[in-house]
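[1] heads up, no residue letters with this:
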């Protein structure tokens, strides 16, 4: 915390905290939506701060303002063009904080979106897997991977691909055991290696192979 000119203390942004605002009614399962973000926390050494309270009182508004101030940047899911998310996005822009828009066009009437923000760069997605991939790329772009000295992501990705080459047809859980890496981290590495892999089977039991290998 650093003192302001008037003597009050104002938050110093945490290097790897990210504020997230989203409309509660966007998806039936809020836990599943939030996991699109939190699944990468350990791997990328970040923490997502969610605006879980509806902006209805000055006290709540102050709390959210402090969260926006304390974060390295914010992600504002304007799908449905929700009033609370709109307010929080406007607060961030007015405060001079870095703010990125997330947007699912299948869940939003474009006529509801003000024309002066329709052309903004945004994390556009159509499902939660696409949202996770977009957020991962944004975090790496803005904050890096969080490695203290060298970036281990590429080394671990190559380690995973080597393991898949030697042990084709393994699930994420099995690959985590084989590599000694966290399951969520393995999922992140798989997403980052999408063009080099192919898969088969149902979601929970998905098995992975190198794309260059023939069908087995």
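    Good, I have the coordinates. On a predicted model such as this, the values are computed, not experimentally measured, just so you know.
[2] contacts and neighbour counts: CA atoms only from here.
    Will do.
[3] so how far is residue 14 from residue 109?
    Distance, residue 109 to residue 14, by Cα to Cα, to the nearest Å: 35 Å.
[4] more crowded one of the two?
    residue 14 (15 against 11; other Cα atoms under 10 Å).
[5] Could I get the contacting residues of the more buried one?
    The neighbours of residue 14, taking Cα atoms under 8 Å, 6 or more residues apart in numbering as the test, are 70-72.
[6] Using a markdown table, lay out those together with secondary structure.
    Shown next, in a markdown table, are these (DSSP: H, G, I helix; E, B strand; the rest coil):
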| residue | secondary structure |
| --- | --- |
| 70 | helix |
| 71 | coil |
| 72 | coil |
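[7] now those in JSON lines, with neighbour count and distance to residue 155?
    Shown next, in JSON lines, are the contacts of residue 14 (neighbours: other Cα atoms under 10 Å; distance: Cα to Cα, whole Å):
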{"residue": "70", "neighbour count": "23", "distance to residue 155": "32"}
{"residue": "71", "neighbour count": "23", "distance to residue 155": "29"}
{"residue": "72", "neighbour count": "19", "distance to residue 155": "27"}
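[8] Between these, which sits nearest residue 82?
    Residue 82 lies nearest to residue 71 out of these, by Cα to Cα, at 21.4 Å.
[9] ok, and the residue nearest to residue 157 when sequence neighbours are not counted, which helix or strand is that part of?
    Once flanking residues are discounted, residue 157 sits nearest to residue 189: 5.6 Å by Cα to Cα, 6 or more residues apart in numbering. Using DSSP states H and E, the element containing residue 189 is helix 183-192.
[10] mind checking how far residue 147 is from residue 43?
    Residue 147 is 10 Å from residue 43, by Cα to Cα.
[11] do residue 213 as well
    28 Å.
[12] who's more crowded, these two?
    Set residue 213 next to residue 43 and count neighbours by other Cα under 10 Å: residue 43 wins out with 22 against 11.
[13] Find the residue closest to the more buried one in space, skipping its chain neighbours.
    residue 185 (5.1 Å).
[14] Presented hereafter is structure B, for comparison with structure A:
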């Protein structure tokens, strides 16, 4: 059974929509690394359980084991091939728990990764922005979007519905709250959908809470300033 496949063992005792996360906290700034996780947690109503403690005693090891067992799956960021993350990943695999690996190839020598780990489903990123994009795909795959109406709530469909609404708004533009209300979707989820399209399919006018989004059309080349990008 591949580590990214559904576990065939009973999932008793699992906390719904809980995801265990292990990452090399000595490599990354805590707030910077966790920002995309916090955004996605709001959008998908997911709880990420972070492994914050260095495994130095059996007590801490038992605590980590408990976190891994109670979560539906785990994300193990092996960037730099951190010993603590390696131990947590090995523990998860030994327990038969569902696991995904993540890494930044700029900071990770792939030849250091054992062949049995290379077969695990992975998230590969080169910035916190791309980490957020990859996490959005993974969480959307594992926990399909819950919508307040009965339309199928997959990300691509929601993205297209959002573009359609923005197109109808014309030069007036439309804000994320209005889009969320029209589509019966979570505001944070609409932010996740809109953010990657700014500077590509969309441009923004206004600032922060008053920002409205328009389609980029014939020759318009507008890239928003930092204070125009939704946060």
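    All right, it came through fine. For clarity, every value in this text was computed on a predicted model and none was experimentally measured.
[15] Superposed, what's their TM-score?
    Once superposed, the chains reach a TM-score of 0.77 (TM-score structural alignment, normalised by the length of structure 1), with 200 aligned residues with a Cα RMSD of 3.2 Å.
[16] in the helix ranked longest in structure 1, what's buried?
    Looking across structure 1 with DSSP state H, the single longest helix is helix 128-143. Buried positions in helix 128-143 of structure 1, judged by neighbour count with 16 or more other Cα atoms under 10 Å: 128, 131-136, 139, 143.
[17] Residue 100 of structure 2: what secondary structure?
    strand.
[18] Now do the nearest residue to it once chain neighbours are set aside against residue 128 of structure 2, distance only.
    Of all residues not flanking residue 100 of structure 2 in the chain, residue 75 sits nearest, at 4.9 Å (Cα to Cα, 6+ apart). Distance of residue 75 of structure 2 to residue 128 of structure 2, computed by Cα to Cα: 15 Å.
[19] List the contacts of residue 131 of structure 1.
    By Cα under 8 Å, 6+ apart, the residues touching residue 131 of structure 1 are 36, 123-125.
[20] Return the subset of these lying in helices.
    Per DSSP H, the contacts of residue 131 of structure 1 map to helices at residue 36.
[21] and of the contacts of residue 131 of structure 1, the nearest to residue 10 of structure 1?
    Of all these, residue 10 of structure 1 sits closest to residue 123, with 29.6 Å by Cα to Cα.
[22] Spit out the contact partners of the closest one.
    Neighbour list for residue 123 of structure 1: 100-103, 131, 134-135 [criterion: Cα under 8 Å, 6+ apart].
[23] closest to residue 206 of structure 1 among the residues you listed?
    The shortest gap between residue 206 of structure 1 and any of the contacts of residue 123 of structure 1 belongs to residue 131, at 19.9 Å (Cα to Cα).
[24] counterpart of that closest one in structure 2?
    Using TM-score structural alignment, the partner of residue 131 of structure 1 in structure 2 is residue 131.
[25] about what we covered before: surely the residue nearest to residue 100 of structure 2 is within a helix?
    No: going by three-state DSSP, the assignment for residue 75 of structure 2 is strand, not a helix.
[26] and the nearest residue to residue 82 of structure 1 once chain neighbours are set aside, how far is that from residue 54 of structure 1?
    Leaving aside its chain neighbours, residue 82 of structure 1 sits nearest to residue 23 (5.9 Å; criterion: Cα to Cα, 6+ apart). Distance, residue 23 of structure 1 to residue 54 of structure 1, using Cα to Cα: 9 Å.
[27] can you list residues touching both of those two?
    With contacts taken as Cα under 8 Å, 6+ apart, residue 23 of structure 1 and residue 54 have residue 84 as neighbours in common.
[28] what about those two, which has more around it?
    Neighbours per residue (other Cα under 10 Å) separate residue 23 of structure 1 from residue 54, with residue 23 holding more: 21 against 13.
[29] Which of the contacts of residue 123 of structure 1 sits closest to residue 197 of structure 1?
    residue 134 (18.9 Å).
[30] Contacts only, for the closest one.
    Residues in contact with residue 134 of structure 1 (Cα under 8 Å, 6+ apart) are 123-125.
[31] could I get the residues you listed as CSV with distance to residue 151 of structure 1?
    Below are these laid out as CSV (distance: Cα to Cα, whole Å):
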residue, distance to residue 151 of structure 1
123, 24
124, 27
125, 27
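[32] taking those one by one, which sit in strands?
    When those are checked against strands (DSSP state E), the matches are 123-124.
[33] which residues in structure 2 form strands?
    Using DSSP E, strands in structure 2 cover 18-22, 47-50, 73-77, 99-103, 122-124, 202-205, 212-215.
[34] got a markdown table for those, with distance to residue 113 of structure 2 too?
    Below are those laid out as a markdown table (distance: least, Cα to Cα, whole Å):
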| stretch | distance to residue 113 of structure 2 |
| --- | --- |
| strand 18-22 | 16 |
| strand 47-50 | 22 |
| strand 73-77 | 12 |
| strand 99-103 | 11 |
| strand 122-124 | 12 |
| strand 202-205 | 39 |
| strand 212-215 | 43 |
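[35] what about the corresponding residue of structure 1 for residue 190 of structure 2, neighbour count?
    Residue 190 of structure 2 maps onto residue 186 in structure 1, with residues paired by TM-score structural alignment. As a burial measure, residue 186 of structure 1 scores 21 neighbours (other Cα under 10 Å).
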